[in-house]
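Asks: Compute the structure for the input listed below.
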Amino acid sequence: MTTLFIADLHLSAERPDITACFLRFMAQETHHIDALYVLGDLFEMWIGDDEDSPFLRQVKQAFKTLTDTGTPCYFIHGNRDFLIGKRFSRETGITLLPEHTVVDLYGTPTLILHGDTLCIEDQAYQRYRKKVHNPVIQWLFARLPLSYRIKVGDKFRQNSGKNNQMKSQSIMDVTQTEVIRIMRDAKVTQMIHGHTHRPKIHNFEIDGIPAQRIVLGDWYDHGSVLVYNADGYQLETRNFNTPSSD
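Replies: Here you go, the predicted structure:
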């Protein structure tokens, strides 16, 4: 059996090519798997569980079809969709996990997370993150009119792109000392995360013991999937232009 990991799809109605690849993946590759983990930024922006559209219903149905078969699907919030809540979970059957979660992958304890908490050199983002994860602010935001929240979300996307263009690549990447600190605290030697959009398997040591950090890829130019089973793991890509087998 196999466990699949994906992250950083940034699904939106404006990118039907990404959505088509995701729906094809869900329909064709999630049969007879042990579990599917989505490690954040499933959506380009999420402004509340009450938002609805044909695009969103299509995505939700893909998850519901999977979970209705009894296959578990787990989700960790990203920096773009941290407002996904209990209603979305009920409608899809997805289980929401804490931002840092240790899972057993065929005998290997593994820390899974989105990855933005590892980028501690980006102090401006960490200040922003602390603010928007304040439960009071989230409670107030959720009670604003949907139309206003959509405008706020659109403005955030524009500003985020501009701000990231002004930051160095090193600042937006993870800080290795923070990786080691968190892994040491969690008592693991393996970590899986997304966020940085830099798919790679990093090998290093923690207190003289071999360790691995597996970074998931984004879905901007092609799909990206970590395929993990008892025999090992591999980062794989999925072509947007591959026709459906249906």
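Asks: hey, let's count contacts and neighbours off CA atoms from now on
Replies: Will do.
Asks: Now do the helices in this structure.
Replies: All helices of the chain, identified by DSSP state H, fall at 16-29, 54-67, 86-92, 123-132, 135-142, 146-165, 169-172, 176-186.
Asks: Out of those helices, which gets nearest to Arg80?
Replies: With C-alpha to C-alpha as the measure, helix 146-165 is the member of the helices of the chain nearest Arg80 (9.0 Å).
Asks: Check which helices and strands the closest one is in contact with.
Replies: If contacts are counted by 3 or more C-alpha pairs under 8 Å, 6 or more residues apart in numbering; DSSP states H and E, helix 146-165 sits against no helix or strand.
Asks: Any buried residues in it, and which?
Replies: For helix 146-165, the neighbour count (16 or more other C-alpha atoms under 10 Å) marks 149-150, 153 as buried.
Asks: and for comparison, fold this next one:
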Amino acid sequence: MPTLFISDLHLDVARPHILDAFDRFIVGEAMRANALYILGDLFEAWIGDDTDDEAGRRFITGMKPLRDARIPCFFIHGNRDFLLGEDYARRAGLTLLPDPAVITIGGRRTLLMHGDTLCTDDVAYQRFRALSHTPAWQRSFLSRPRDEREAFARQARAESRRYTTDVGNAALMDVSEVAVQAAMRAHGCLRLIHGHTHRPATHRFDLDGQPAERIVLGDWYEQESWLAV
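Replies: Model prediction:
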């Protein structure tokens, strides 16, 4: 049976077609897998496990067939849902993994990442990411009232839309090949699977004299998208 990989669903009640597509995926392809890996940006935004998030409730319900069948599901945080915690993961049936993580499939070491840390040319984003992943920043943010956190998330999404539609930022939002190769060397892997960039493709190249590949997962805005290994 295959191991499945998905990312960048950006689940949101404002996009019911993606919620429906995910439900179909779970009762279809996922039920025939030996494991499912979600490589970040599962949700459009996540402002804390204490919020009564409708998309979050829908996800828990949709995942029930996998939980009942005891098919493991692993999750790596993305840049939109890095505040998803152990409490929600337990209720949804997710096992949290670090970013990056290394797994072995068919005897082959494979590096898994969300992909945002590979976009090293985007200095402003990397600066914010470093700050927002500190325990102090997260404690401060999660202590705020829900309406303040929701307002922050709305503003962040609006700024992200403006940033991504600026053609001058296109190169900044893609991965750096130097960062890709450094990560693969550091973890002793010749295969990397990641999401984040919404640029699905398989890139084959030479890494220190050995054949290597980088597989970029697709998003779910237009169609269901997954990788079966």
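Asks: TM-score for this pair?
Replies: Laid over one another, the chains give 0.96 as their TM-score (TM-score structural alignment, normalised by the length of the second structure), with 228 aligned residues with a C-alpha RMSD of 1.1 Å.
Asks: can you put the buried residues of helix 146-165 of the first structure in a markdown table and add distance to Gly107 of the first structure?
Replies: Below are these laid out as a markdown table (distance: C-alpha to C-alpha, whole Å):
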| residue | distance to Gly107 of the first structure |
| --- | --- |
| Arg149 | 43 |
| Ile150 | 43 |
| Gly153 | 41 |
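Asks: related to what we said a few turns ago, most neighbours per residue, which of the helices of the first structure?
Replies: Among these, helix 16-29 has the highest mean neighbour count (mean count of other C-alpha atoms under 10 Å), at a mean of 18.
Asks: gap between that one and the chain center?
Replies: Its chain's C-alpha centre lies 16 Å from the corresponding centre of helix 16-29 of the first structure when counted by C-alpha atoms, centre = their mean, to the nearest Å.
Asks: Please apply the same query to stretch 188-208 of the second structure.
Replies: 15 Å.
Asks: now what about it, what contacts it?
Replies: Contact with stretch 188-208 of the second structure is made by 7-8, 39-41, 78, 109-116, 173-175, 181, 184, 210-219, as judged by C-alpha atoms under 8 Å, 6 or more residues apart in numbering.
Asks: go again using 6 Å as the cut-off
Replies: 7, 109-116, 212-219 (C-alpha atoms under 6 Å, 6 or more residues apart in numbering).
Asks: Name the nearest residue to the residue most central in space within the second structure, sequence neighbours excluded.
Replies: Nearest to the geometric centre of the second structure sits Gly40, at 1.1 Å (C-alpha atoms, centre = their mean). Once flanking residues are discounted, Gly40 of the second structure sits nearest to Gly78: 3.7 Å by C-alpha to C-alpha, 6 or more residues apart in numbering.
Asks: In strands, which of the contacts of stretch 188-208 of the second structure appear?
Replies: Under the assignment DSSP state E, the contacts of stretch 188-208 of the second structure contribute 109-113, 212-216 to strands.
Asks: Let me know the outermost residue of the first structure.
Replies: Gly208 (30.2 Å).
Asks: Residue in the second structure paired with that one?
Replies: Aligned by TM-score structural alignment, Gly208 of the first structure pairs with Gly209 of the second structure.
Asks: likewise Gly223 of the first structure?
Replies: Gly223 of the first structure maps onto Glu224 in the second structure, by TM-score structural alignment.
Asks: Next one: that match relative to Arg146 of the second structure, how far apart?
Replies: Separation of Glu224 of the second structure from Arg146 of the second structure (C-alpha to C-alpha, to the nearest Å): 31 Å.
Asks: I'm done for today, thanks for sticking with me.
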